[in-house]
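In: Next one to model:
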Amino acid sequence: MVLSKTKSSFYRRLLIASLIERGFNTIPKIMSEIEIPRRTAQDTISALEELDIECIFIGAPKNGYYEIRSWGAIDKNWVMNNTIKLMETLSY
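Out: Purely as a prediction, here's the structure:
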């Protein structure tokens, strides 16, 4: 199955939000879990606000972490229940 850029971007954002919620809440943890470049992880986290997912950084740059404060209109339960499907669809 070939994903459009729009769909793959949307799924990547949902996957990153799910990982943050599951405790993979730093750039290095996200990078090691799904093997993506640092810049892609950073850009994807920044883009979460476009989906009204409120993601904040807590702490200092060296030892801080990300936290999802609000999922906006996104169904968090669906995302959390379909994380594996998102990873498989994105080939992670």
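In: use CA for all of it now, contacts and neighbours both
Out: Noted.
In: So which elements touch the one helix or strand residue 10 maps to?
Out: Element membership for residue 10 (DSSP states H and E) is helix 5-21. In terms of contacts (3 or more CA pairs under 8 Å, 6 or more residues apart in numbering; DSSP states H and E), helix 5-21 is packed against helix 27-34, helix 38-47, strand 65-70, helix 76-81, helix 83-89.
In: right, and the ones you listed - which one's nearest residue 14?
Out: helix 76-81 (6.6 Å; CA to CA).
In: Could you list every helix and strand that the closest one packs against?
Out: By 3+ CA pairs under 8 Å, 6+ apart, helix 76-81 packs against helix 5-21.
In: run this one through as well so I can compare:
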Amino acid sequence: MKQKIKGTGHLVVNGDITINTSRSKASFYRRIYVAYLIDSGINTPKELLDATKMPRRTLQDTLAALGEVGIQAERSGGTKNLTYQIVNWGAINKDWIENNLQHVIDVLE
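Out: Below you'll find the predicted structure:
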């Protein structure tokens, strides 16, 4: 059983193990996770909101900050048919994300 202690970055597993995740690490993981989803075809705001369960504003901020970690994303379409596409991963290793996807998701839960 996992339980997150709200606002601390701590995760309690089976009542006795605590894992501390820094806010900057969680922010980085959030960015690469969203980029991974976009690259996997989950590339509209609605699909991203449904997949991540993020608040809309958090998703907007995350999308706007992809460039800060070297990921280049392009927007296309209008308000009702907006989509995103990853154009360049920069220094991010997409294979690492695929191989560690469950860990990334666990950190973000």
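In: picking up where we left off before, mind putting the helices and strands packed on helix 5-21 of structure 1 into CSV with mean neighbour count and distance to residue 9 of structure 1?
Out: Output for the helices and strands packed on helix 5-21 of structure 1, formatted as CSV (neighbours: other CA atoms under 10 Å; distance: least, CA to CA, whole Å):
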stretch, mean neighbour count, distance to residue 9 of structure 1
helix 27-34, 16, 15
helix 38-47, 16, 8
strand 65-70, 16, 18
helix 76-81, 13, 15
helix 83-89, 15, 11
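In: first vs last residue of stretch 74-91 of structure 2, how far apart are they?
Out: End-to-end span of stretch 74-91 of structure 2 (CA to CA, to the nearest Å): 17 Å.
In: same check, this time on stretch 37-51 of structure 2
Out: Termini of stretch 37-51 of structure 2 sit 8 Å apart (CA to CA).
In: What is the corresponding segment of structure 1 for that stretch?
Out: Per the alignment by TM-score structural alignment, stretch 37-51 of structure 2 matches residues 19-33 in structure 1.
In: residue closest to the middle of structure 2?
Out: residue 30 (2.6 Å; CA atoms, centre = their mean).
In: how close does it sit to residue 61 of structure 2?
Out: For residue 30 of structure 2, the distance to residue 61 of structure 2 equals 10 Å [CA to CA].
In: One more: residue 31 of structure 2?
Out: Between residue 31 of structure 2 and residue 61 of structure 2 the computed distance is 9 Å (CA to CA).
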